[in-house]
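S.K.: Using only what follows, build the 3D model:
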Amino acid sequence: MDEKTLSLIQQKIGYQFTNPVLLKQAFVSPSLSAVTQNRVQNYQILEFIGDAVLGLAVVKNLASEFCHVDASGQFVSSAPEGQLSEEKSRLVKNEKLAHCSNVLEFDSYLERAHGYYLHDRKNKKGDLIESILGAVAIDSNWNMDVLSRVASELLRYDKTVKTASEELKNYCEKNGLDLPTYSFWNCGSRYDCAVSLQSVNGLFVGNGKTVEEAQNAAVESAYTYLTGQNVTKKQTVEQTGANILNSSKKSPTAVEMVNLKYIKKEIVQPNYSFAQTAENGKLFWICTLTLNNNEHQVSGKATTRKKAKQAAAKAMLDLLENSKQEEKSISSRKFPGIGLLKRAMILRKEAF
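M.R.: A predicted model of the protein is given here:
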């Protein structure tokens, strides 16, 4: 590999090597090491390192996008853990890495032994992304900021959710608007996403078969509204609720109703966790549903995760309804003959 090629690759990945020999090694196939009896080291050890580095860099970037430390010092996420795990898996899968490698034409730089071109399968092209990240890790002395930046640079050549959300984020920063916040929920066979823009009092909703499709649709709606291109009326919280309720001819599920309460800010973000238990030789799923402030916690048990989640959501709806009725009863006994609104205002003043 000559100096011109090395320079071109470094421009593509946005990183200048202190030791360019590492970058050369990232493009040496095992076949070449075999015919040189290992006098020339191949990319496999760098790929091993890069595989772990890629996962950590993607997690760091997702955490930067969806998570923050709140006023109480707790680390909170606007997206459920399951959705983040799915997005991470999508970003690091071999097919995506191979696509990015193709766009960057990395395969044309790979040094192979003669006659081994057809031996390199599609997934092998994805290995080059990981071997480059491994080389950057060693050269930068494991600088996480550098690795996150290079990982983003390598993965941006596919049309992804992150690219769309970054465009919206950049637009907001450029125009002095509050940054967008995201809410996600799983509605059976599809995902829904809501993008909240406090600066314009707007809530924009999208849905799709995957998390990325749902977020792309929501971001496109928000970005279209902000830029004034083919502007349609922005969705209010009430309209969002109507969309959820009317999204299917079937009655909304308990999970959808809990998500609707969250979107309408009647409750804080719901979090679901799962565990398995065995009873009389039969396996059951236990789903625990907790609101972020730990105000309420319920559980549901069933033979499948999906049914257990629905059972937990139903239990939460019942608990919220019972709490609401109890508050009305207490208010009625304490302030007989006074309207509910006035009672609530009096109780609120007493609380402070």
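S.K.: okay, CA-based contacts and neighbour counts for the rest of this
M.R.: Noted.
S.K.: And for Q44, the neighbour number?
M.R.: Q44 has 20 neighbours, counted by other CA atoms under 10 Å.
S.K.: In contact with it, which residues?
M.R.: 30, 131 (CA atoms under 8 Å, 6 or more residues apart in numbering).
S.K.: where's it relative to K324, distance?
M.R.: Per CA to CA, to the nearest Å, Q44 is found 61 Å from K324.
S.K.: this one next, for a side-by-side:
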Amino acid sequence: MHQVRSVRSSRRAPPGPLISASPHAEELREVLGVQDLDPQLLQHALTHRSFAYENGGVPNNERLEFLGDSVLGLVVTDTLFTTHPELPEGQLAKLRAAVVSAKALAEVARTLGIGEHVRLGRGEESTGGRDKASILSDTVEAILGAIYVQFGIERAAEVIHRVFDPVIAVAAELGAGLDWKTSLQEIAANNGLGVPHYVLVGTGPDHDKSFTAEVVVGERTYPGGHGRSKKEAEQMVAEIAWRQISADLETPGT
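M.R.: Alright, predicted model coming up:
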């Protein structure tokens, strides 16, 4: 990294109650490329507040998430600033927002298989918490916070670059990046297709609701969005529509 300077080359985890290490901790550390990360610190990062509440108030990962959010934001900002000297502040901000969005972080978590390692309470477990974008994205940030706590900014940056550089590349290619609703709005406006109109349908009880979405762009309807939140369903169908419209624009006669 060019702009980021190490606050400390190495840091120690703050004292606190011990958390027993998962037998799968070593596997996850290998996937992350941090085999020497303290297993108990990793378990702390994997502990959702629902698990902490149901297990006598063991430390949850929210403080590490708070820290990791800032570490990720700094490294991504530095990378975008360095690699895109031609972009104005507003576009850099859009790209950063896309790279660190909950959707992007959740996809990273799914790719790394983080969901199966998260420590959840019974309620979250029963409602599909292991694949909830909010829980996955928060856990990624908490893990980055743990890496920073033990090793400092340079090691954390190495992990972030290894995991997020492909995400940054895709975001730069798509303009508004992984915010698919914004990308769809831009491509529709640029091609005289008007403003996209989303239609949402929710099913299931309040504690286990899911949503399907379709979007109307111009005179065409694009179905196929689904998720556990309205935002997730809309983002999915926006991506479907954006990709189809982009393909149509590249095909003569469409």
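S.K.: So after superposing, what's the score?
M.R.: Once superposed, the chains reach a TM-score of 0.55 (TM-score structural alignment, normalised by the length of the second structure), with 159 aligned residues with a CA RMSD of 2.9 Å.
S.K.: Can you list the residue ranges for helices in the stretch 51-200 of the second structure?
M.R.: Secondary structure of the stretch 51-200 of the second structure (DSSP state H, counting those that start in this stretch): helices at 62-83, 89-99, 102-112, 122-126, 133-151, 153-174, 180-190.
S.K.: Let me see the residues that make contact with stretch 31-46 of the second structure.
M.R.: Outside of stretch 31-46 of the second structure, the residues within contact range by CA under 8 Å, 6+ apart are 13, 18-22, 25-26, 29, 59-61, 64-65, 112, 117-119, 139, 142-143, 145-147, 150, 159.
S.K.: gap between the two ends of it?
M.R.: Stretch 31-46 of the second structure has an end-to-end distance of 15 Å (criterion: CA to CA).
S.K.: Please identify the buried residues of it?
M.R.: The neighbour-count check on stretch 31-46 of the second structure (16 or more other CA atoms under 10 Å) flags 32, 34, 37-46 as buried.
S.K.: Closest to L95 of the second structure out of those?
M.R.: L32 (23.9 Å; CA to CA).
S.K.: residue contacts, V258 of the first structure?
M.R.: V258 of the first structure makes contact with 270, 313, 316-317, according to CA under 8 Å, 6+ apart.
S.K.: A109 of the second structure matches what in the first structure?
M.R.: Aligning on TM-score structural alignment places A109 of the second structure opposite S101 in the first structure.
S.K.: And for its match, the neighbour number?
M.R.: S101 of the first structure: 22 surrounding residues under other CA under 10 Å.
S.K.: Any idea which residue is closest to the centre of the second structure?
M.R.: L105 (1.2 Å; CA atoms, centre = their mean).
S.K.: what about the nearest residue to that one once chain neighbours are set aside, neighbour count?
M.R.: Of all residues not flanking L105 of the second structure in the chain, S137 sits nearest, at 4.7 Å (CA to CA, 6 or more residues apart in numbering). S137 of the second structure has 25 neighbouring residues, counting by other CA under 10 Å.
S.K.: likewise the one 10 residues further on?
M.R.: Per other CA under 10 Å, the neighbour tally for I147 of the second structure reads 30.
S.K.: how about it, what does it touch?
M.R.: Counting by CA under 8 Å, 6+ apart, the residues that I147 of the second structure touches are 37, 155-156.
S.K.: quick revisit: any idea which of the contacts of V258 of the first structure is closest to E220 of the first structure?
M.R.: Distances from E220 of the first structure to the contacts of V258 of the first structure, taken by CA to CA, are shortest for P270, at 25.6 Å.
S.K.: That closest one maps to what in the second structure?
M.R.: In the second structure, no residue is equivalent to P270 of the first structure according to TM-score structural alignment.
S.K.: The host helix or strand of V195 of the first structure maps to which residues in the second structure?
M.R.: V195 of the first structure belongs to strand 190-197 when assigned by DSSP states H and E. Counting by TM-score structural alignment, strand 190-197 of the first structure falls onto no part of the second structure.
S.K.: now do stretch 41-50 of the first structure
M.R.: Counting by TM-score structural alignment, stretch 41-50 of the first structure corresponds to 59-68 in the second structure.
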